[in-house]
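In: Have a look; sequence and predicted model below, questions after that.
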Amino acid sequence: MSTSDPFYASASTDKVAQEMLGMLLTYNSPKGVVGGWIVETEAYMGQKDSAAHAFKGRRTASNEPLYGPPGTVYIYSIHGRYLLDVAAQQKDIPQGVLIRAVEPFIGKGIMLKNRSKSGFDLTNGPGKLMEAFGISDKKMNFEIFGDGNLDIHQNRKKIPKAIETSNRVGVSNQGDWASKPLRYFVKGNPFVSGIKKREMDLNDFGWK
């Protein structure tokens, strides 16, 4: 068992969030393996970031996984939905990357049964992908990606033609950092949340 994954602390959190685009996220679920290519992420920059869970050094039982070693699983709930985050710096530096959307690749039939949705709506948002994966609790918190049932495969990766940036979603009322361009997504991928039909690349899904 490893105690951390050095990839996540190899660069600044915003760079890690961009590097994660195209990597394969998998979950060995009770119903079978499910997975998809990461197409959208958001970086949260810790104590200085007014939109981050650890803003001003906030440290609670619920956000403690963020303070864990690099590669720690951090699952949290908001508005009744579960979201998936990974600690992206050394222990006690509470910065993380939220995985906002994936393009389904493995176990799509399982995901369809879990969510009762089809098409791009299956996994085009952070709560949607967790529902499609069948994750509805925080039991995997504090595990390291790759040590348990969740993994981000750094060596199984698609290459985006272009990476777009924007402000993060749903944090507009959370201070000065709300407008910073810390959301990253594969340009044209139809599984990106909120993408307009005219912006979709339906030939290559935004991959090289």
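Out: Cool, got the structure.
In: From here on, just use CA atoms for contacts and neighbour counts.
Out: Will do.
In: This protein: strands as residue ranges?
Out: Per DSSP state E, the chain carries strands over the ranges 23-29, 32-44, 73-78, 81-87, 96-106, 150-157, 163-166, 183-186.
In: Mind listing what's buried along the second one?
Out: Translated: strand 32-44. Buried residues in strand 32-44, counted by 16 or more other CA atoms under 10 Å: 33-44.
In: Ok, the last one next?
Out: By neighbour count on 16+ other CA under 10 Å, the buried set for strand 183-186 is 183-186.
In: Any chance you could list what contacts it?
Out: Contact with strand 183-186 is made by 17-18, 21, 39-43, 160-169, 192, 206-207, as judged by CA atoms under 8 Å, 6 or more residues apart in numbering.
In: adding another structure so you can compare the two:
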Amino acid sequence: MTTSPDRAPLTRDFFDRCVLEVAPDLLGRTLVRHSAGGTIELRLTEVEAYAGEVDPGSHAYRGRTPRNSVMFGPPGHTYVYFTYGMWHCLNLVCGPEGRASGVLLRAGEIDVGVGLARERRISARSDKELAKGPARLATALDVDRELNGSDLFDGPAPALSVLHGTPPPRDLVRSGPRTGVGGDGAHQPWRFWIDGDPTVSPYRAHAPRHRASRRTT
């Protein structure tokens, strides 16, 4: 049986590129989450790029630590972090190996497994809000730190994988400052989204906190 082009998995080489190439190229791709509860498929509509040791907004800006080590590769793995003592956020590591970078998955539209996502996101007022924001996305997909370092290419049915999907026309791809990033990284136009898509989260500028917990990758 022939697999349709949109159902073909992305290759590791896709992720073994500069993060500023990978991030916008992830829009429209299909993120698949396999779990004991069932399968969810999500069309990615919003992402942010983080460039590691050259990016003040990145967890890896000051070098490798036990927390961020997975960001240094190899590409095609997941980096999951816990923020504000409440939420998890999911990132996809891109290459080359040894140079930390990753893409934060900010939002998407759930195409398969809506009922399962609703069980996890009971506060969502509509299906468009199920994964509208990085914490909501991770919650809907049941992503936590146990998935940190997962390989997208680990066997025929990995916990997380990315299919080719249907990338949007280039004239619908927008870019702008990253949400909630302050300091020297505040104005980098490294947030990418599909223009007009109702699942894209609202932009919020950085707001200093008394006990700030870094939420970027």
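Out: Received the coordinates, thanks. Nothing here was measured: the structure is a model prediction, and the numbers come from that model.
In: Now do the same contact list for the corresponding residue of structure 1 for Gly176 of structure 2.
Out: The equivalent of Gly176 of structure 2 in structure 1 is Ser166 (alignment by TM-score structural alignment). The contact partners of Ser166 of structure 1, by CA under 8 Å, 6+ apart, come to 180-184.
In: Now the residue positioned nearest the centre of structure 1: closest residue in space, sequence neighbours ignored.
Out: Residue closest to the average C-alpha location in structure 1 (CA atoms, centre = their mean): Ile99, at 0.9 Å. Nearest residue to Ile99 of structure 1, sequence neighbours excluded (CA to CA, 6 or more residues apart in numbering): Thr41, at 4.7 Å.
In: Please say which position in structure 2 the one you found maps to.
Out: Superposed on structure 2 with TM-score structural alignment, Thr41 of structure 1 falls opposite Val47.
In: Check the buried residues of strand 183-186 of structure 1 against Asn124 of structure 1 and report the nearest one.
Out: Distance to Asn124 of structure 1 across the buried residues of strand 183-186 of structure 1 (CA to CA) is lowest for Phe185, with 11.3 Å.
In: Show me what that closest one aligns to in structure 2.
Out: Correspondence of Phe185 of structure 1 to structure 2, assessed by TM-score structural alignment: Trp193.
In: Lys138 of structure 1 now?
Out: Alignment note (TM-score structural alignment): Lys138 of structure 1 maps to Arg145 of structure 2.
In: picking up where we left off before, where's the match of Phe185 of structure 1 relative to Gly149 of structure 2, distance?
Out: 25 Å (CA to CA, to the nearest Å).
In: and Lys117 of structure 1, how many residues sit next to it?
Out: Number of residues near Lys117 of structure 1 (other CA atoms under 10 Å) recorded here: 14.
In: give me every residue that touches it.
Out: Residues near Lys117 of structure 1 by CA under 8 Å, 6+ apart: none.
In: Tabulate the strands of structure 1 (a markdown table), appending distance to Pro6 of structure 1.
Out: Putting the strands of structure 1 into a markdown table (distance: least, CA to CA, whole Å) gives the following:
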| stretch | distance to Pro6 of structure 1 |
| --- | --- |
| strand 23-29 | 16 |
| strand 32-44 | 17 |
| strand 73-78 | 14 |
| strand 81-87 | 11 |
| strand 96-106 | 14 |
| strand 150-157 | 12 |
| strand 163-166 | 23 |
| strand 183-186 | 21 |
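In: now for those strands, which one comes closest to Ala9 of structure 1?
Out: Across the strands of structure 1, closest to Ala9 of structure 1 is strand 81-87 (CA to CA), at 8.7 Å.
In: which bit of structure 2 covers the closest one?
Out: Aligning strand 81-87 of structure 1 against structure 2 (TM-score structural alignment) gives residues 87-93.
In: Pull the residues that contact that stretch.
Out: Stretch 87-93 of structure 2 has contacts (CA under 8 Å, 6+ apart) with 15, 70-83, 100-105, 134-135, 137-139, 143-145, 217.
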